[in-house]
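Novice: No sequence on hand, only this structure:
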């Protein structure tokens, strides 16, 4: 039986993961932002607001936003709309902090199913947000907005990750906590 890494690589090859592809203007990829989904309508609204913001800031780019589960629209509806609009290339990007099961397996598997249903379309796949200095800076900004400078050396910051049994995601969360701790006044 093939390992999960082998299966994952097979899926990525099937969906034609291109990280450095170049495109003519006429076949530039549409952007498909993929969210997890939520039972909380506020989270769903935030996702749709972000997709709308990306559309407004990039008027020449076709942008769709769909979910893996729990919320609408599902990825399949977004791909159907893009196909109806004549899109041939799709760049799918997971809007997730860390790369775990959904970003490693579920989204690529969904793109494989979409490729089978839309054989003329090509799908590229991006990465989760991951460990980024900008996210660490944003964490600092948010904390600074509520914790006065004089109290920072007495304030503990608890960084919590939810829901992953994936060792890579758990390792990345530990790295984020360590990078945030280093060079900051929190105990």
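Specialist: Yep, it's here. Predicted, not measured: the structure shown is a model, and the values here were computed from it.

Novice: Please make it C-alpha for all contacts and neighbour counts, starting now.
Specialist: OK.

Novice: quick one, what contacts residue 109?
Specialist: Under the criterion of Cα atoms under 8 Å, 6 or more residues apart in numbering, the contact list for residue 109 reads residue 11.

Novice: So it, which state does it fall into?
Specialist: On the three-state scheme (DSSP: H, G, I helix; E, B strand; the rest coil), residue 109 is labelled helix.

Novice: sec struct for residue 157, please.
Specialist: Put simply, residue 157 is coil when judged by three-state DSSP.

Novice: Give the closest residue to it in space, chain neighbours not counted.
Specialist: residue 186 (6.9 Å; Cα to Cα, 6 or more residues apart in numbering).

Novice: Please settle this for me: is residue 31 part of a strand?
Specialist: Yes. Residue state for residue 31 (three-state DSSP) corresponds to a strand.

Novice: For it, list the residues it contacts.
Specialist: 61, 62, 63, 64, 90, 91, 92, 93.

Novice: quick one: the second one and residue 72, what's the gap?
Specialist: Same thing as residue 62. Noted for residue 62: a distance of 19 Å to residue 72, by Cα to Cα, to the nearest Å.

Novice: Check it against this one:
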């Protein structure tokens, strides 16, 4: 019997760079595990949609079933992971009785995400020795979900222990209740604390409207270094496969029959 299909579910964006980056990431994951069927779907803006891909995977004929591990391409467990994706999968399972779908966990937190983040910072020119005199702004898209905010805050604390002179979390969007300052304000805050060199690291998977706000905020406040989004990094591709394997092994996760 063949292994379950890995269905990577991305949010989607009107920005064509978003879908291109997602497809590059899933292609890298596919190359790491030849023989595994890896499909890509989007919640909004891009094709194919999640329902369309699941319809394509639904077995034809009167017998047989197909197993699918649906992996949210999300860094934190916020609204899309808790509400949007489960709703889409429930609706599909009701219509497609021979499709058995298991929802995997979100990508973060994971050491592999920090590996990808550090790779992008090295590519932007930040060396290990630079960290002692550099403040880091960990800039994510933004959320009002308390669980997701707590995860990002913990990641910033972990990064602080890897040699940076200071680390501050920030959001691409305007200040949200219980959340973090905008990217530009976080950069200015580090400057006010006496940090002379500031690097901004986008903690996002793919380009789009909110990542562009991170870029604009870094430029507005005069950040010295801006790394790229996590993108199709080798560490992120390995993380997709790790979450897939965890979902297959965890029989407590939802699976329709």
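Specialist: That came through, no problem. Quick caveat, the model's predicted, so the values are computed rather than measured.

Novice: Shared with structure 2, which of the contacts of residue 31 of structure 1?
Specialist: Of the contacts of residue 31 of structure 1, the contacts whose aligned counterparts also meet in structure 2 (both residues aligned by TM-score structural alignment, their matches' Cα atoms under 8 Å) are 61, 62, 63, 64, 90, 91, 92, 93.

Novice: Quick check on those residues: which are buried?
Specialist: Taking 16 or more other Cα atoms under 10 Å as the criterion, what is buried in these is 62, 63, 64, 90, 91, 92, 93.

Novice: Looking at those residues, which are in strands?
Specialist: Using DSSP state E, 63, 64, 90, 91, 92, 93 are the members of these that sit in strands.

Novice: which one among those gets closest to residue 141 of structure 1?
Specialist: Nearest to residue 141 of structure 1 out of these is residue 93 (Cα to Cα; 25.4 Å).

Novice: which residues does the counterpart of that closest one in structure 2 contact?
Specialist: Following TM-score structural alignment, the counterpart assigned to residue 93 of structure 1 within structure 2 is residue 71. Taking Cα under 8 Å, 6+ apart as the contact definition, residue 71 of structure 2 lies against 6, 7, 8, 9, 103, 104, 105, 106, 240, 243, 244.

Novice: Next, see which of the residues you listed are matched by contacts in structure 1.
Specialist: Mapped onto structure 1 and checked by both residues aligned by TM-score structural alignment, their matches' Cα under 8 Å, the contacts of residue 71 of structure 2 keep the contacts 6, 7, 8, 9, 103, 104, 105, 106.

Novice: What is the neighbour count of the second one?
Specialist: The reference is to residue 7 of structure 2. As a burial measure, residue 7 of structure 2 scores 26 neighbours (other Cα atoms under 10 Å).

Novice: how about it, what's its partner in structure 1?
Specialist: Under the alignment defined by TM-score structural alignment, residue 7 of structure 2 is paired with residue 32 of structure 1.

Novice: from memory that match sits against residue 66, does it?
Specialist: Yes. Assessed by Cα atoms under 8 Å, residue 32 of structure 1 is found in contact with residue 66 at 7.3 Å.

Novice: overlap in contacts of those two?
Specialist: What both residue 32 of structure 1 and residue 66 touch, as defined by Cα under 8 Å, 6+ apart, is the set residue 78.

Novice: one step back: so which of the contacts of residue 71 of structure 2 belong to helices?
Specialist: With helices defined by DSSP state H, the entries of these inside them are 240, 243, 244.

Novice: can you list those in a markdown table and add distance to residue 86 of structure 2 and neighbour count?
Specialist: As requested, those are arranged in a markdown table below (distance: Cα to Cα, whole Å; neighbours: other Cα atoms under 10 Å):
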| residue | distance to residue 86 of structure 2 | neighbour count |
| --- | --- | --- |
| 240 | 18 | 24 |
| 243 | 17 | 21 |
| 244 | 17 | 24 |
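
Novice: of these, closest to residue 185 of structure 2?
Specialist: Once Cα to Cα is applied, the member of those that ends up nearest residue 185 of structure 2 is residue 240, at 32.7 Å.

Novice: if I look at the closest one, how far off is residue 112 of structure 2?
Specialist: For residue 240 of structure 2, the distance to residue 112 of structure 2 (Cα to Cα) stands at 10 Å.

Novice: Counting neighbours, what do you get for whatever residue of structure 2 lines up with the residue nearest to residue 157 of structure 1?
Specialist: Across the two structures, residue 186 of structure 1 finds its equivalent in residue 165 of structure 2, going by TM-score structural alignment. Each residue near residue 165 of structure 2 was counted by other Cα under 10 Å, and the total is 19.
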